[in-house]
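Novice: with the sequence up front, the predicted model follows.
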Amino acid sequence: MIDFTPVRRRHKSMQQFALSFSRDDFRRWTKESVERFLALLDSCQDETITFVPADPQANDPYAADPADQHLAWTLGHVIVHATASAEEYAASGAELARGVPFHGRPRYELPWQDITSVAQCRQRLMESRRIRLASLEMWPDQPHLDLGYVPWEESGWVNAQGIFAWGLAHDDDHYRQAAGILAQWSASVPAQL
């Protein structure tokens, strides 16, 4: 999997970091990213998906419901959110690559409360992989890499390569969060017996 340390440490902007990435790179890394999540699910039970971890630092300023701003995320919530974000960035990248200026966030996120089983998480991840890989097929042979936007202030300007790479970096962040939730679940299982 790609190492985003230079971006995380602010040694490089995402745009600088992603300049040399090809669609083949993005295909490979998308598959690897989804496989990591799927492998994580191998040790899960349905109860793991809805387990509420201890997360005293939970803070989601973008929560649709303000009451959920400090809610600890379940594994199902993490997977729904990570896949929705990666698909959003992939869709934005496909439009930019085709010469379509950014015109708003193409985002849809399933209600995380509806994801309660390992099978649902697997299905969501495989569907997301298919969607993201399909978005790369929409890139023309000569993508419009001069076209871009600033998705959020800390990001800076990104083109199709940069925004797709943000989706992979976001996956990586949430993979670590998911692994932490699974570790908490595993530690709590003896106490539940």
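Specialist: Happy to help now that I have it.

Novice: make it CA atoms for all contacts and neighbour counts henceforth
Specialist: OK.

Novice: biggest helix in this protein by residues?
Specialist: helix 160-192 (DSSP state H).

Novice: by contact count, what packs against that one?
Specialist: helix 14-18, helix 23-41, helix 75-97 (3 or more CA pairs under 8 Å, 6 or more residues apart in numbering; DSSP states H and E).

Novice: got TSV for these, with distance to Thr116 too?
Specialist: Converted to TSV, the helices and strands packed on helix 160-192 look like this (distance: least, CA to CA, whole Å):
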stretch	distance to Thr116
helix 14-18	34
helix 23-41	13
helix 75-97	7
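
Novice: please work out which of these is packed deepest.
Specialist: Ranked by average neighbour count under the criterion mean count of other CA atoms under 10 Å, the helices and strands packed on helix 160-192 are headed by helix 75-97 at a mean of 25.

Novice: what comes up buried for the following helix or strand past it?
Specialist: Counting by DSSP states H and E, the next helix or strand C-terminal to helix 75-97 is helix 118-137. Buried residues in helix 118-137, defined by neighbour count with 16 or more other CA atoms under 10 Å: 118, 120-122, 124-126, 128-129, 131-133, 135-136.

Novice: helix 118-137 vs helix 23-41, what angle?
Specialist: 180 degrees (axes from the mean of the first three to the mean of the last three CA atoms, to 10 degrees).

Novice: tell me the contacts of His77?
Specialist: Listed by CA atoms under 8 Å, 6 or more residues apart in numbering, the contact partners of His77 are 112-113, 115.

Novice: ok, of those, which come out buried?
Specialist: Counted by 16+ other CA under 10 Å, the contacts of His77 give 112, 115 as buried.

Novice: this is the other structure I want to compare:
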Amino acid sequence: MLDYAALYRRERTIQQLVDGLTIADLHAETDEMYDTVERLIADCTDADVTFQPVDPKAHDPFASDPNAVNQAWTLGHVIVHLTASCEESAFLAAEMARGVPFHGRSRYEVPWETVTTMAQVRQRLAESRRMLHASLNMWPDHPHLDYIVEPWPGAPPVDARGRFVLGLAHAYDHLGQIAEIVRQAKASAHS
């Protein structure tokens, strides 16, 4: 797996992380990230998907319900958010690779409240993995890696590889949260 921790320690930029990567490398990185998520949740049950963890640091300024701004996310919520972020980055990267100018976000997030079973979680992960691979398959043989954008104001510039990996880096940032939700859910089930 790429050294995503170096990003969060601000020791490297996304572009430094992806320089030299090929489309095949991005396919492999996708599988490694999704395999990691699946390992973290391998022993989960349906009850774990909707388990309400305790998270004193919970803060979602984008929550549509003001009462949910400081509510800890369930496993189902984290999975739909993580997959939506990976997909958005992947689809924007495919457009960059084809030389298409940025024209806005490309995001859809499954309503987290509808994801209540492990079958749904596994289906969402499998579907998302498939879509990420499909997006990479849309890249031309000679992607426009000279097309560089600032993914958000003030962010270090990235090419299509960097745009793609931003989604995986975001997923990496949620791995500890997933592990903690699973830990709490399992501890609660045994008490």
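Specialist: Happy to help now that I have it. Everything numeric in this text was worked out from a predicted model, so none of it was measured.

Novice: still on that earlier bit, could you dump the contacts of His77 of the first structure into CSV and include distance to His70 of the first structure?
Specialist: Output for the contacts of His77 of the first structure, formatted as CSV (distance: CA to CA, whole Å):
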residue, distance to His70 of the first structure
Trp112, 15
Gln113, 16
Ile115, 20
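
Novice: out of the contacts of His77 of the first structure, who's nearest Asp172 of the first structure?
Specialist: Trp112 (19.1 Å; CA to CA).

Novice: my guess is that closest one contacts Gly76, does it?
Specialist: Yes. Trp112 of the first structure is in contact with Gly76 according to CA atoms under 8 Å; the separation is 6.2 Å.

Novice: overlap of the contact sets of those two?
Specialist: Residues touching both Trp112 of the first structure and Gly76 (CA under 8 Å, 6+ apart): there are none.

Novice: neighbours of Phe102 of the second structure, just the number please.
Specialist: 12 (other CA atoms under 10 Å).

Novice: tell me which residues in stretch 4-22 of the first structure are buried?
Specialist: Quick answer for stretch 4-22 of the first structure (16+ other CA under 10 Å): 4, 7, 13-15, 17-18.

Novice: hmm, I was thinking of stretch 185-193 of the first structure
Specialist: In terms of neighbour count (16+ other CA under 10 Å), stretch 185-193 of the first structure has its buried residues at Trp185.

Novice: give me the distance from that stretch to the chain's centre.
Specialist: 28 Å (CA atoms, centre = their mean, to the nearest Å).

Novice: before we move on, what about stretch 86-94 of the second structure?
Specialist: The answer for stretch 86-94 of the second structure is 10 Å, by CA atoms, centre = their mean.

Novice: superpose on the first structure and give me the mean offset of it.
Specialist: Superposed on the first structure, stretch 86-94 of the second structure shows a mean distance to its aligned partners of 0.2 Å (mean CA distance after the TM-score superposition for the first structure).

Novice: so that stretch aligns onto which residues of the first structure?
Specialist: In the comparison with the first structure, stretch 86-94 of the second structure aligns to the range 86-94 (TM-score structural alignment).

Novice: name the residues that touch the matching stretch?
Specialist: By CA under 8 Å, 6+ apart, stretch 86-94 of the first structure touches 102, 105-108, 128, 131-132, 135-136, 138-139, 159-161, 163-164, 166-168, 170-171.

Novice: recalculate using a threshold of 6 Å.
Specialist: 106-107, 132, 135, 138-139, 160, 163-164, 167 (CA atoms under 6 Å, 6 or more residues apart in numbering).

Novice: now swap in stretch 154-169 of the second structure and tell me
Specialist: For stretch 154-169 of the second structure, contacts defined as CA under 6 Å, 6+ apart pick out 4, 14-15, 18, 85-86, 89-90, 93, 96-97, 145, 147-150.

Novice: what residues of it count as buried?
Specialist: Residues 157-169 are the ones in stretch 154-169 of the second structure that count as buried (16+ other CA under 10 Å).

Novice: from those residues, which two are the most distant?
Specialist: Pro157 and Leu168 (16.6 Å).

Novice: so how far is the longest helix of the first structure from its chain's centroid?
Specialist: 9 Å.

Novice: report the angle between it and helix 75-97.
Specialist: 180 degrees.

Novice: and the end-to-end length of stretch 33-48 of the second structure?
Specialist: Terminal residues of stretch 33-48 of the second structure lie 21 Å apart, using CA to CA, to the nearest Å.
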